[in-house]
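*Asks:* structure for the following, please:
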Amino acid sequence: MFGIGMPELILILAVALIVIGPKKLPDLAKSLGKAMGEFKRATNDLKQTIEQETGLGDVRESLRKTQRDLQRSFDAKDSAPAPPDDVKEAPEGEKEAPEGEKEAPEGVKEVPEGGGAAEQADADAAESSPADRKDEQGKPKENGSL
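*Replies:* Prediction:
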């Protein structure tokens, strides 16, 4: 109601009680109640007049009918039976192998146990120091940066 919460309403009533006084407060409440009722009746009459003039009642009724039809179709869709279990399974010839047991395509070699080519190259590089490196004739390679 007008964005007023309970604490604000209590504060307004307390201020009204102090300002108006306890003797006149019931009469004021009665007159406010009557005024609110008249205001509500006037707004309802205005709404009805506007709806009759513009034909909004017909539009509103057609929208309600459409909403009911849509709700029925959604309810029917939700209550549809689930597909049978045999449809969910793959045909006999197309069953997949368990994870980790799939066959490699032709031409692909198996990876040796314990590491790949990158690990082997790292190990070879670590074993040979620059002093150990030799050219094709067996002579130690010279480092030109000395």
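*Asks:* from here on, just use CA atoms for contacts and neighbour counts.
*Replies:* OK.
*Asks:* neighbours of residue 57, how many?
*Replies:* By the measure other C-alpha atoms under 10 Å, the count of residues near residue 57 is 14.
*Asks:* now do the end-to-end distance for stretch 14-34.
*Replies:* Across its full length, stretch 14-34 reaches 21 Å between end residues, using C-alpha to C-alpha, to the nearest Å.
*Asks:* try stretch 47-63
*Replies:* 18 Å.
*Asks:* what do you get for stretch 19-27?
*Replies:* End-to-end distance for stretch 19-27, by C-alpha to C-alpha: 14 Å.
*Asks:* what lies in contact with it?
*Replies:* In this structure, residues lying in contact with stretch 19-27 by C-alpha atoms under 8 Å, 6 or more residues apart in numbering are 16, 17.
*Asks:* now show me the structure for the sequence below, then we'll compare the two:
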Amino acid sequence: MPFNIGWTGILLIALVGLLIFGPKKLPQLGKAFGTTIREFRTSTKELVESDQEDGDVKKDARH
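*Replies:* Next up is the predicted model:
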């Protein structure tokens, strides 16, 4: 788990979130968080792939 948070810590965070935002807003926040994480992973994957392609082009140019 990231940041070494156990199940009790996750449960505590979820409970605090439920108390602060309420039961109607919490699913919307979870969906927005999931979408943000998905977009972040996609963009970092694209950056890594483009860096690898640039590295391959530079290696080919040297030989």
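*Asks:* what about residue 117 of the first structure, distance to residue 123 of the first structure?
*Replies:* The separation that residue 117 of the first structure has from residue 123 of the first structure, given C-alpha to C-alpha, amounts to 10 Å.
*Asks:* actually residue 65 of the first structure, sorry about that
*Replies:* If you go by C-alpha to C-alpha, the gap between residue 65 of the first structure and residue 123 of the first structure works out to 79 Å.
*Asks:* next one: residue 78 of the first structure
*Replies:* Here the criterion is C-alpha to C-alpha. By it, residue 78 of the first structure lies 63 Å from residue 123 of the first structure.
*Asks:* also residue 74 of the first structure?
*Replies:* In this structure, residue 74 of the first structure and residue 123 of the first structure are 66 Å apart, going by C-alpha to C-alpha.
*Asks:* may I see the buried residues of the helix or strand where residue 54 of the second structure lies?
*Replies:* Following DSSP states H and E, the helix or strand that holds residue 54 of the second structure is helix 26-62. Of the residues in helix 26-62 of the second structure, those with enough neighbours to count as buried (16 or more other C-alpha atoms under 10 Å) are residue 26.
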